[in-house]
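Asks: With the sequence up front, the predicted model follows.
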Amino acid sequence: MDNKIILVTGGQRSGKSRYAQELALSLSPNPVYVATSRIWDEDFRQRVLRHQSDRGPMWTNIEEEKHLGSLSLANRVVVIDCVTLWATNFFFDNNSNIDQSLEELKKEFEQLTQQSATFIFITNEIGMGGHAENEVQRKFTDMQGWLNQHIASKANEVVLMVSGIALKVK
């Protein structure tokens, strides 16, 4: 299996996860789902369990908040859901330091994608939703945009989801 990177981007509830999961299942009978979100309360924990159950037994579920480069995923089809929450973890842990967070994120991305596998990254286009209200939100929006650009520049394919419709960008 060659290394392949696919970026699926769009707004909230645009159909990104559904598209990425259907794509992964069309490429492999047993794909990997890497969840990057932190569990912040019991309600969210229940939501995560519900999503895992909905995906079904064909999926290998991995929860990893930050260190994606440490995962051994060679020869697998992998959905990373999502870049925005992954970036949030670095941004929060680094006290909103954009440069440090971007450097660490890019390092993890490079380590992960050196493996021979198909990687389907899901991300949000948060900059399309209007101007952020405060400095921290503006910093995060900038960082997220730069990270999306970095991943897109390395990707073999980029898909923009609009109202459940996949538009091939690259």
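Replies: Great, that's in hand. Numbers count the residues shown, from 1 in each chain.
Asks: can we go C-alpha only for contacts and neighbour counts from here?
Replies: Noted.
Asks: which residues does residue 169 contact?
Replies: Counting by CA atoms under 8 Å, 6 or more residues apart in numbering, residue 169 touches 157-160.
Asks: Among those, which one lies nearest to residue 125?
Replies: Distance to residue 125 across these (CA to CA) is lowest for residue 160, with 9.2 Å.
Asks: would you turn the contacts of residue 169 into JSON lines with secondary structure, neighbour count and distance to residue 30?
Replies: Below are the contacts of residue 169 laid out as JSON lines (DSSP: H, G, I helix; E, B strand; the rest coil; neighbours: other CA atoms under 10 Å; distance: CA to CA, whole Å):
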{"residue": "157", "secondary structure": "strand", "neighbour count": "16", "distance to residue 30": "22"}
{"residue": "158", "secondary structure": "strand", "neighbour count": "22", "distance to residue 30": "23"}
{"residue": "159", "secondary structure": "strand", "neighbour count": "21", "distance to residue 30": "22"}
{"residue": "160", "secondary structure": "strand", "neighbour count": "23", "distance to residue 30": "25"}
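Asks: then this one, side by side with the first:
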Amino acid sequence: MAVILITGGARSGKSAHAEKRARSFPGQPIYIATAEALDAEMEVRIAKHRAKRAAVDWIEREVPLDLLQALIETDGAGPRLVDCLTLWLSNIMHAGRDWEHELMKLAAFMGGQKSPVIFVTNEVGLGIVPDNALARSYRDAAGIMNQVIAAVSDEVEFVVAGLPMKLK
């Protein structure tokens, strides 16, 4: 079954495109959200996303860290949308977990899926070089993560201004 990576910049339309792709597959779609409400602004963002999803009848899973386990548990239950990998990476790094190990386990699991998986991720390396070591480390990790997941994906799309471009 399909593994699809959808990438782009912030507010590029990638999530809306990914939702449309997920709903194009048979079965009730499963929304695997990786965001954590660490402050009031993020709480508001998450609440808005939940309200929007409620209108479309998604099965929701909120999984800030254990993404692989959520994918294992939901395989065969319908198309899965993971939004987003870059937030998951941030959560993994913030928790002090070995992001490279977690990433390799995730990539290895992508072969042989029964249900489609659509990953949303951000292209964070298109701008200026960050001015601090933590931001540079995150930017580098995100770039590596995107390359690894793109390599195991059947399709890769880049979204700019709401317009998807097929890369793979």
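Replies: Everything's here; your move. Owing to the predicted nature of the structure, the values given are computational and were not obtained by experimental measurement.
Asks: Overlay the chains and give the TM-score.
Replies: TM-score of the superposed chains, computed with TM-score structural alignment, normalised by the length of structure 2, equals 0.90; 164 aligned residues with a CA RMSD of 1.7 Å.
Asks: ok, the contacts of residue 169 of structure 1 in structure 2, which still hold?
Replies: Retained in structure 2 by both residues aligned by TM-score structural alignment, their matches' CA atoms under 8 Å are the following of the contacts of residue 169 of structure 1: 157-160.
Asks: Turn those into CSV, including distance to residue 135 of structure 1.
Replies: What follows is these, written out as CSV (distance: CA to CA, whole Å):
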residue, distance to residue 135 of structure 1
157, 32
158, 29
159, 30
160, 27
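Asks: what about residue 43 of structure 1, neighbour count?
Replies: Under the neighbour criterion other CA atoms under 10 Å, residue 43 of structure 1 is assigned a count of 9.
Asks: contacting residues around residue 153 of structure 2?
Replies: When the contact criterion is CA under 8 Å, 6+ apart, the partners of residue 153 of structure 2 are 2-5, 110.
Asks: Check which helix or strand residue 108 of structure 1 maps to.
Replies: Secondary structure here is read from DSSP states H and E; on that basis residue 108 of structure 1 sits in helix 98-113.
Asks: Skip ahead from that helix and say which helix or strand is next.
Replies: Following helix 98-113 of structure 1 in sequence order, the next helix or strand is strand 118-122 (DSSP H and E).
Asks: which bit of structure 2 covers that next one?
Replies: Residues 116-120 of structure 2 are where strand 118-122 of structure 1 lands when matched by TM-score structural alignment.
Asks: Distance from the chain centre to the matching stretch, please.
Replies: Distance of stretch 116-120 of structure 2 from the chain centroid (CA atoms, centre = their mean, to the nearest Å) equals 7 Å.
Asks: repeat for stretch 3-20 of structure 2
Replies: Counting by CA atoms, centre = their mean, stretch 3-20 of structure 2 comes out at 9 Å from the chain centroid.
Asks: Kindly report the same for stretch 65-72 of structure 2.
Replies: How far stretch 65-72 of structure 2 lies from its chain's middle: 12 Å, per CA atoms, centre = their mean.
Asks: Kindly report the same for stretch 132-148 of structure 1.
Replies: Averaged C-alpha coordinates place stretch 132-148 of structure 1 at 16 Å from its chain's average position (CA atoms, centre = their mean).
Asks: That one corresponds to what range in structure 2?
Replies: The counterpart of stretch 132-148 of structure 1 in structure 2, using TM-score structural alignment, spans residues 130-146.
Asks: Make sure residue 17 of structure 1 is indeed in a helix.
Replies: Yes: when DSSP: H, G, I helix; E, B strand; the rest coil is applied, residue 17 of structure 1 is found to be in a helix.
Asks: Now check structure 2 for the residue matching it.
Replies: Counting by TM-score structural alignment, which is the criterion used here, residue 17 of structure 1 corresponds to residue 15 in structure 2.
Asks: Spell out which residues sit in contact with its match, please.
Replies: Contact criterion CA under 8 Å, 6+ apart gives 83, 120 as the residues in contact with residue 15 of structure 2.
Asks: Would you mind measuring from it to residue 89 of structure 2?
Replies: Counting by CA to CA, to the nearest Å, the gap between residue 15 of structure 2 and residue 89 of structure 2 amounts to 17 Å.
Asks: do residue 135 of structure 2 as well
Replies: Here the distance between residue 135 of structure 2 and residue 89 of structure 2 works out to 13 Å (CA to CA).
Asks: Name the surrounding residues that touch the longest helix seen in structure 2.
Replies: Among the elements of type helix in structure 2, defined by DSSP state H, the one spanning the most residues is helix 133-152. Contacts with helix 133-152 of structure 2, where a contact means CA under 8 Å, 6+ apart, come from 3, 5, 86, 89-90, 103, 107, 110-111, 121, 123-125, 129-130, 156.
Asks: Fine by me, thanks again.
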